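**Student:** coordinates only, no sequence provided:
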C-alpha cells in the first residue's frame, strides 16, 4: 500500500517536472520570438522608409 502511494507520488513528480521544463522553454522561446519579430518589423519599416523617392 505504501509503495503504491510512493509510486503514484513519484510519477506525479516526474510529470510535473517535465511540464515545468516544457513551460520554461516555451516562455524563453516566446520572449526570443517577440524580440525577433519586433526587430524584423523595425528593419522592414526603416527599409521601406528609406526606399521612398523624394517626389512621392
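**Tutor:** Received it, and whenever you're ready, just let me know what you need. Nothing here was measured: the structure is a model prediction, and the numbers come from that model. Residues are numbered from 1 along each chain as shown.

**Student:** contacts and neighbour counts: CA atoms only from here.
**Tutor:** Fine.

**Student:** which residues in the chain form helices?
**Tutor:** With helices called from DSSP state H, the chain shows them at 2-50.

**Student:** how much space between residue 21 and residue 15?
**Tutor:** Between residue 21 and residue 15 the computed distance is 10 Å (C-alpha to C-alpha, to the nearest Å).

**Student:** next one for the comparison:
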C-alpha cells in the first residue's frame, strides 16, 4: 500500500513540473490518504500481533 502512496506522490511531482496544478493537488491528496490508511492498518496489525502473542 505504501507503493501506491509513493506512486501518487511521483505522479503529483510530475504533474506539478508540467504545470497541471489541479491534478498535482488531487494526486497529493490521494497519496496522503493512502499513506494514512496504510499507517493505520500497520499499527492495527502490530497491535493485534502483540495481543495474540501474549494469549
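**Tutor:** Thanks, I have the structure now. Quick caveat, the model's predicted, so the values are computed rather than measured.

**Student:** gap between the residue nearest the centre of the second structure and residue 50 of the second structure?
**Tutor:** With distances taken as C-alpha atoms, centre = their mean, the residue of the second structure nearest its centroid is residue 35 (2.1 Å). In this view, residue 35 of the second structure and residue 50 of the second structure are 22 Å apart by C-alpha to C-alpha.

**Student:** again, but for residue 24 of the second structure
**Tutor:** For residue 24 of the second structure, the distance to residue 50 of the second structure - C-alpha to C-alpha - is 39 Å.

**Student:** got it, and residue 36 of the second structure?
**Tutor:** Counting by C-alpha to C-alpha - residue 36 of the second structure and residue 50 of the second structure are separated by 21 Å.

**Student:** between the two, who's got more neighbours?
**Tutor:** Using other C-alpha atoms under 10 Å as the criterion, residue 36 of the second structure and residue 50 rank with residue 36 on top: 14 against 11.
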